[in-house]
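Engineer: Below are the sequence and a predicted model; questions follow.
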Amino acid sequence: MTVLLTGLPSAGKTSLATAARAALLAAGHRVEVLDGDVVRRELWPELGLSPEDRERNLTRIGSVALLLARNGIITIVAAIAPYAHSRAALRAAHAGVPFAEVHVATPVEVCRRRDVKGLYARQARGEITGLTGVDAVYEEPLTPDLRIDTTLEDVGESAARLVDFILHGPVLSSPHGGRECSGRF
């Protein structure tokens, strides 16, 4: 299966994916994490942050995720994935392969405080533009398969909820309108 973790920069997608991967591996599952930033940097560094390049990045990540999922690997994609139509296209490309969209729903104010990569500070100083959720669009998922609010519990608790969803959740091939999870990172 493929699990897409979508959310704003510094929402906790990578932390959640990494913790869930460790738990799934410990339970004997085959699992990989495809982090949007890492994949972009290492596999296709020619892509920028334009809307077109963001879509290309997600499409390419989705192709790798599908290949892994078809071969029995739980694939967790941690990517901003700001556009609803791109996420829908990713789901459609997984026809016959379980797919779940998980919204890592962290308010922009919390992301700004976390600012793991310093992007919000750079944007505030005018050094960069086009920061998703600030001066570039982020189309929040309306009916994700799962929504995790990262403001009320730690990463371990949220990862446990994600793992439970992956292992025991509903059939993940179509949108279900979201089970809710609350968490704080």
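Structural biologist: Received the coordinates, thanks. As the structure is a computational prediction, the values presented were derived from the model and not from experiment.
Engineer: use CA for all of it now, contacts and neighbours both
Structural biologist: OK.
Engineer: now the helices: where do they sit in the chain?
Structural biologist: Assigned by DSSP state H, the helices in the chain fall at 13-26, 36-43, 51-70, 84-93, 108-114, 119-124, 155-168.
Engineer: Go through the third one and flag the buried ones.
Structural biologist: Using 16 or more other C-alpha atoms under 10 Å as the test for burial, helix 51-70 gives 54-62, 65-66, 68-70.
Engineer: And the fifth one, by the same measure?
Structural biologist: For helix 108-114, the buried set under the neighbour-count rule, 16+ other C-alpha under 10 Å, comprises V108, C111, R112, R114.
Engineer: ok, now stretch 32-45?
Structural biologist: For stretch 32-45, by 16+ other C-alpha under 10 Å, it's E32, V33, L34, D35, G36, V39, R40.
Engineer: which among these gets closest to A136?
Structural biologist: G36 (17.3 Å; C-alpha to C-alpha).
Engineer: and the comparison structure, right after this:
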Amino acid sequence: MTEDIVWHHHKVSRAERASSKKQKPCLLWFTGLSGSGKSTVANALDVALFERGYHTFLLDGDNVRHGLCKDLGFSDKDREENIRRIGEVSKLFTDAGLIVISAFISPFNADRRMVRKLFPAGEFIEVFMDTPIQACEQRDPKGLYEKARRGDIKNFTGIDSPYEAPERPEVRIDSSTSSVEQCVDALIAYLVHRELIS
């Protein structure tokens, strides 16, 4: 019955909401293998922006699967729906004037393009954590690679499920050769260069 659903226009615009926060909304979409540093760097960036007085919100893959996406598994179809939901939520947050930081493996180019299309040009910033799988597997902070190698976990990205590297990410980071602080500094510099923050 979608014909019975009508878009309700708000009197306070997204531009006014952003202006009241003295910032430009955007979405920093962290993608990469498990153990590539997505959550660690995203968290550190969130803290750095917050300490500078910016209004941010961090969406993390594991956290979202405890609530909004707890009904989804890890099949290709469920992964696509997981990313679709996160994209829509991220758009709502940017409509509220926030700088949104998301950390999801999001292994498929098509899914990331789907999210990019939700945003005005320049507001979707793909941050590719281009950390080699060997380094990710050595870290293995959750013990997932070991379980996947044993066959205890199926459809694990990088082992028995593919990861499609971004074709043209706005930012590329290798956390095996850069410290967390260096990664955050590079991201802050990018945001300043783009005049998204000052």
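Structural biologist: Noted; the coordinates are in hand. Treat the numbers as computed from the prediction; the structure is a model and nothing was measured.
Engineer: Adding distance to G130 of the first structure, write the buried residues of helix 108-114 of the first structure out as a markdown table.
Structural biologist: Listed next are the buried residues of helix 108-114 of the first structure as a markdown table, based on distance: C-alpha to C-alpha, whole Å:
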| residue | distance to G130 of the first structure |
| --- | --- |
| V108 | 14 |
| C111 | 16 |
| R112 | 15 |
| R114 | 18 |
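Engineer: for S102 of the second structure, what are its contacts?
Structural biologist: Neighbour list for S102 of the second structure: L27, L28, W29, F30, A42, L58, L59, D60, G61 [criterion: C-alpha atoms under 8 Å, 6 or more residues apart in numbering].
Engineer: Alignment lookup: A19 of the first structure to the second structure.
Structural biologist: Using TM-score structural alignment, the equivalent of A19 of the first structure in the second structure is A44.
Engineer: ok, that match to D152 of the second structure distance?
Structural biologist: 32 Å (C-alpha to C-alpha, to the nearest Å).
Engineer: Between the two, tell me which one has more neighbours.
Structural biologist: Counted by other C-alpha atoms under 10 Å, A44 of the second structure and D152 do not tie: A44 has more neighbours, with 16 against 11.
Engineer: wait, doesn't the more buried one sit right on V184?
Structural biologist: Yes. Taking C-alpha atoms under 8 Å as the definition, A44 of the second structure is a contact partner of V184 at 6.8 Å.
Engineer: what residues are up against the equivalent of P162 of the second structure over in the first structure?
Structural biologist: Correspondence of P162 of the second structure to the first structure, assessed by TM-score structural alignment: V137. By C-alpha under 8 Å, 6+ apart, the residues touching V137 of the first structure are P82, Y83.
Engineer: So what's the gap between stretch 88-99 of the first structure and the chain middle?
Structural biologist: Centroid separation for stretch 88-99 of the first structure versus its chain: 15 Å, with C-alpha atoms, centre = their mean, to the nearest Å.
Engineer: And the contacts of that stretch?
Structural biologist: By C-alpha under 8 Å, 6+ apart, the list of residues contacting stretch 88-99 of the first structure reads 1-4, 58-59, 62, 66, 69-70, 100, 171-174.
Engineer: Translate I101 of the second structure into the numbering of the first structure.
Structural biologist: For I101 of the second structure, the residue aligned by TM-score structural alignment is I76.
Engineer: ignore the last one, H66 of the second structure
Structural biologist: By TM-score structural alignment, H66 of the second structure lines up with R41.
Engineer: tell me the contacts of that match?
Structural biologist: R41 of the first structure neighbours (C-alpha under 8 Å, 6+ apart): none.
Engineer: How about L24 of the first structure?
Structural biologist: Applying C-alpha under 8 Å, 6+ apart, we find L24 of the first structure in contact with R30, V31, V163.
Engineer: switch to 7 Å and redo it
Structural biologist: V31, V163 (C-alpha atoms under 7 Å, 6 or more residues apart in numbering).
Engineer: can you check D135 of the first structure too?
Structural biologist: Counting by C-alpha under 7 Å, 6+ apart, the residues that D135 of the first structure touches are T129.
Engineer: From D154 of the first structure, how far off is it?
Structural biologist: From D135 of the first structure over to D154 of the first structure (counting by C-alpha to C-alpha), the distance is 28 Å.
Engineer: Repeat that for L67 of the first structure.
Structural biologist: 32 Å.
Engineer: What of S86 of the first structure?
Structural biologist: For S86 of the first structure, the distance to D154 of the first structure - C-alpha to C-alpha - is 29 Å.
Engineer: P107 of the first structure now?
Structural biologist: P107 of the first structure is 15 Å from D154 of the first structure, by C-alpha to C-alpha.
Engineer: Please apply the same query to G28 of the first structure.
Structural biologist: 24 Å.
Engineer: Who has more neighbours out of those two?
Structural biologist: D154 (14 against 8).
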